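> One predicted model, sequence on top.
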Amino acid sequence: MSDQPTRPDTAPVVVTVAPYDAVTPRGAVTGAWILGQFDTAAGLAGKKFSGGEALILSIKDFTFHAALSAWEEFVIHAEPVRKGNSSFDLSFSGWADPDGACTRIFSATAVLIAVDDDGKPRKLT
């Protein structure tokens, strides 16, 4: 694990609390729950960036940096990295924020595609 980066200044896409029912016997929140929150964040950030529905085309990388404990505040930030004709890359980071002590939980980059009402790729504006 590398030096702890700072949490982005951008507004979070998702703010939630890690539930007790998603905890492993060792006390960490499951990766499945975190990935579900990432999926929600990708949908919301993709819609905001593209001005309409957007779907995950691929996840380029996803790295867990620390464990998330139950009942910790959990936030996800998204930042644009690349913009193409209909696809775009967003960089994501997830943070635990118990009592103001931020810990990076994950980082990821995903390729999303803007789609129209029929689910077909649409041009970004």
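Structure's in. What do you need? Residues are numbered from 1 along each chain as shown.
> switch to C-alpha atoms for all contacts and neighbour counts from now on
Noted.
> which element is the one residue sitting closest to the centre of the chain on?
Centroid-nearest residue in the chain: residue 38, 3.8 Å away (criterion: C-alpha atoms, centre = their mean). In this structure, residue 38 sits in helix 31-50 according to DSSP states H and E.
> measure the nearest residue to the residue nearest to the centre of the chain once chain neighbours are set aside to residue 120 for me?
Excluding the flanking residues, the one nearest residue 38 by C-alpha to C-alpha, 6 or more residues apart in numbering is residue 76, at 7.4 Å. Remark: distance between residue 76 and residue 120 (C-alpha to C-alpha, to the nearest Å) = 28 Å.
> Structure two is appended below for comparative analysis:
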Amino acid sequence: MADAGTDLAVRPGSAPRILAVAPQSETTARGPVFGGWILSQLDHGAGLAGRKISGGDVVIAALKEVQFHAPLYGGEEFALHADLSRRGNSSFNLAISAWAEPDGACRRILSADVLLVAIDEAGKPRKLPA
């Protein structure tokens, strides 16, 4: 985990794809939320953003450069941003970042590069709309 004290990242200006309160029921015995809950939010947020970009169904082909920067604690506000970083013919990448916002403060929890592929009804890659 990166040192949150030296993390000078700035929260994206885009609207969050996911905005939630981290559930107390998903915390470890020491207090932080399980990484699996955070990754499930990444999956949901990437899917929501991917549908808007592709105009239909998408699948995650790869999670690249996933980094946890700081713990998220139960009861903290959780915001996940997904911004288009690369666009191909049928695939595209999203720059994902997740943030905790307790009491107006803001700290980065996670960053990732996610590769998605637009698919048709048969699950085959399809061309992205213009």
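Thanks, I have it. What you see is a predicted model, and the numbers here were worked out from it, not measured in a lab.
> and the alignment partner in structure 2 of the residue nearest to residue 38 of structure 1, what does it touch?
Taking TM-score structural alignment, residue 76 of structure 1 has residue 80 as its aligned residue in structure 2. Contacts for residue 80 of structure 2 were tallied using C-alpha atoms under 8 Å, 6 or more residues apart in numbering; they are 16, 17, 18, 19, 41, 42, 45, 96, 97, 98, 99.
> Could you report the distance from the third one to residue 45 of structure 2?
Same thing as residue 18 of structure 2. According to C-alpha to C-alpha, residue 18 of structure 2 and residue 45 of structure 2 sit 6 Å apart.
> Between the two, tell me which one has more neighbours.
Neighbour totals were compared for residue 18 of structure 2 and residue 45, and residue 45 leads with 21 against 18 (other C-alpha atoms under 10 Å).
> Quick one: neighbours of the closest residue to the more buried one other than its chain neighbours, just the number.
In space, and not counting its chain neighbours, residue 45 of structure 2 is closest to residue 17: 5.4 Å by C-alpha to C-alpha, 6+ apart. As a burial measure, residue 17 of structure 2 scores 20 neighbours (other C-alpha under 10 Å).
> so residue 65 of structure 1 sits right up against residue 95, yeah?
No. At 9.9 Å, residue 65 of structure 1 does not count as touching residue 95 under the criterion of C-alpha atoms under 8 Å.
> Where in structure 2 does stretch 100-113 of structure 1 fall?
The aligned range for stretch 100-113 of structure 1 is 104-117, by TM-score structural alignment.
> Touching the matching stretch from outside, list them.
For stretch 104-117 of structure 2, contacts defined as C-alpha under 8 Å, 6+ apart pick out 4, 7, 9, 11, 46, 50, 58-72, 90-101, 125.
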